[in-house]
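Student: Next comes the sequence, and after it the predicted model I'd like to discuss.
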Amino acid sequence: MSSGQRLDDTEVQALSDTLDDEYKSRETYAQVIRDFGDVRPFVNIVEAEARHASALLNLFEKYGVSPPANRWAGKAPRFSSVHEACVAGIQGEIENVAIYDRALKSTQRPDILAVYQALRSASQDRHLPAFQRCAQRSPERGR
């Protein structure tokens, strides 16, 4: 542990909550790819979610805290169409931003805050608009 200071329970819970949500997103988007093929924006965002989880896992390691297991493996939701998955992606990214909004209030540590802010920004500024565009263009929208 290079920090010299242990995380308090609130900080650990926030890290756990954010990692759990990144796992959920990654597993959900990977399931969409398994069900519908290499469809955008899922193929791009699934890789980003893996990077997000990795950034959070680095914080767990830095502070000597055991991360929670991925409880979403094999339990991702399934969708009847790409459009339905895109609509769910919109809601998922909105929820992800809200989780990061809460997490940003959980600590004053600059390293953790920087990761939270970067991941929140990715969800708000890149992933959410990508899913909104996807929902607008999906041909099965009317089904």
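Tutor: Received it, and whenever you're ready, just let me know what you need.
Student: Please make it C-alpha for all contacts and neighbour counts, starting now.
Tutor: Will do.
Student: Spatially central residue for the chain, please.
Tutor: Centre of the chain computed as the mean C-alpha position; nearest residue by CA atoms, centre = their mean is Glu22, 3.0 Å away.
Student: and the host helix or strand of that one, what other elements does it pack with?
Tutor: For Glu22, the element it lies in under DSSP states H and E is helix 9-36. Helices and strands touching helix 9-36, by 3 or more CA pairs under 8 Å, 6 or more residues apart in numbering; DSSP states H and E, are helix 42-62, helix 82-103.
Student: Can you list the buried residues in that helix?
Tutor: If you call a residue buried by 16 or more other CA atoms under 10 Å, then helix 9-36 has these buried ones: 11-12, 14-33.
Student: how near is Arg40 to Arg137?
Tutor: Computed with CA to CA, to the nearest Å, the distance linking Arg40 and Arg137 is 11 Å.
Student: Please compare the first structure with the one that follows:
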Amino acid sequence: MLEAKKAIVAGLIVLGIGALGGTAYALCGQSGKAEPKGTSYAVENAAQGAATSPNAHQYRAQTRATDPSQQPTTGTGQGTEAPTAPVDSAPATSQEGDVAMVAHIGALNDPDLDLAKMLTYAIQDEYIAHAEYTKILETYGTVNPFANIREAEAQHIALLTPLLEKYGVPVPDRASISAYVSVPPSLRDAALTGVQAEIDNIAMYDRFLSDPTLPADVRDAFLKLKSASTNHLAAFERAAARY
């Protein structure tokens, strides 16, 4: 009988130790240092989104100043995502490695503007806008407002070209701006790029128009171009909200 009681007590001790071990394991699992996967995944993706989400300013700066690395292949599809392709041109920089002073970049940063520079920067910006919207149409198909605004950019170039010729300013080669043209990866990003492009364009003409020595015909042209950009800005803002 005594041996039986000892066996029962031993069994109870073993069960107690097992229960305590299970409790300790459960507590350890509840208070462990590792974050729940759902939380860490959300935080990680939020951080990645903040780092990689495209915006109009980034595209405007990269496309027109430094790096055409987002350039996709051309096509006629109607989708909202652009196909990708390897980079086929080098970043556009000055000999010192700085951002190239062209188009609105030059217009807004050049400390020594004169009439020749203004006309050159202006037509470069219109060249780039026309080429960029052409690439967008080739990638996504004929969609507005890009189609309509592309035609307007052609009219802007036609307005500026005679002024450069009249004032003895060499007309820039349109092919020289190809390195500044790229296409964002979706129609919404393309619309946001258009928004920033028109904001930059308006700022450029505002700076030009602040010069009291502008010839009357040049001032008139700049006023018309600024007004057109204001209309284009509203169209791109509506498009960005729609996509």
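Tutor: Ah, there it is. What you see is a predicted model; the values in this text were computed from it and never measured.
Student: Superposed, what's their TM-score?
Tutor: Counting by TM-score structural alignment, normalised by the length of the first structure, the TM-score of this superposition works out to 0.85. Behind it: 129 aligned residues with a CA RMSD of 1.3 Å.
Student: Who has more neighbours out of Arg40 and Arg137 of the first structure?
Tutor: The neighbour comparison of Arg40 of the first structure against Arg137 (other CA atoms under 10 Å) goes to Arg40, with 15 against 12.
Student: host element of the equivalent of that one over in the second structure?
Tutor: Under the alignment (TM-score structural alignment), Arg40 of the first structure pairs with Asn144 in the second structure. If you go by DSSP H and E, Asn144 of the second structure is not part of any helix or strand.
Student: could you point out the longest helix in the second structure?
Tutor: helix 2-30 (DSSP state H).
Student: Beyond that one, next helix or strand please.
Tutor: Sequence-wise, the next helix or strand downstream of helix 2-30 of the second structure (DSSP H and E) is helix 37-52.
Student: corresponding residues in the first structure for that following helix?
Tutor: Following TM-score structural alignment, the aligned partner range for helix 37-52 of the second structure in the first structure is empty.
Student: what about that helix, distance to the chain center?
Tutor: Mean-position distance between helix 37-52 of the second structure and its chain equals 21 Å (CA atoms, centre = their mean, to the nearest Å).
Student: if we can go back for a sec, would you format the helices and strands packed on helix 9-36 of the first structure as JSON lines with mean neighbour count and distance to Ala114 of the first structure included?
Tutor: Putting these into JSON lines (neighbours: other CA atoms under 10 Å; distance: least, CA to CA, whole Å) gives the following:
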{"stretch": "helix 42-62", "mean neighbour count": "18", "distance to Ala114 of the first structure": "11"}
{"stretch": "helix 82-103", "mean neighbour count": "19", "distance to Ala114 of the first structure": "11"}
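Student: can you put the ones you listed in JSON lines and add distance to Ala76 of the first structure?
Tutor: Shown next, in JSON lines, are those (distance: least, CA to CA, whole Å):
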{"stretch": "helix 42-62", "distance to Ala76 of the first structure": "13"}
{"stretch": "helix 82-103", "distance to Ala76 of the first structure": "12"}
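Student: what's the closest of those to Ala69 of the first structure?
Tutor: Proximity of those to Ala69 of the first structure was assessed by CA to CA; the nearest stretch is helix 42-62, lying at 11.0 Å.
Student: Show me what that closest one packs onto, helices and strands only.
Tutor: The helices and strands touching helix 42-62 of the first structure, judged by 3+ CA pairs under 8 Å, 6+ apart, are helix 9-36, helix 110-122.
Student: Summarise which helices and strands the last one is packed against.
Tutor: Using 3+ CA pairs under 8 Å, 6+ apart as the contact criterion, the elements in contact with helix 110-122 of the first structure are helix 42-62, helix 82-103.
Student: For the longest one, give me the average deviation versus the second structure.
Tutor: With mean CA distance after the TM-score superposition for the first structure, helix 82-103 of the first structure departs from the second structure by a mean of 0.5 Å once superposed.
Student: so that helix matches what in the second structure?
Tutor: Across the second structure, the stretch matching helix 82-103 of the first structure (TM-score structural alignment) is residues 187-208.
Student: Off-centre distance for that stretch?
Tutor: Taking the mean of its C-alpha atoms, stretch 187-208 of the second structure sits 11 Å from the chain's own mean (CA atoms, centre = their mean).
Student: Give me the spatial nearest neighbour of Arg24 of the first structure, chain neighbours excluded.
Tutor: No Arg there; residue 24 of the first structure is Lys. Spatial nearest neighbour of Lys24 of the first structure, excluding adjacent residues (CA to CA, 6 or more residues apart in numbering): Trp72 at 5.5 Å.
Student: So what does the one you found match up with in the second structure?
Tutor: Alignment note: Trp72 of the first structure maps to Ile177 in the second structure; criterion TM-score structural alignment.
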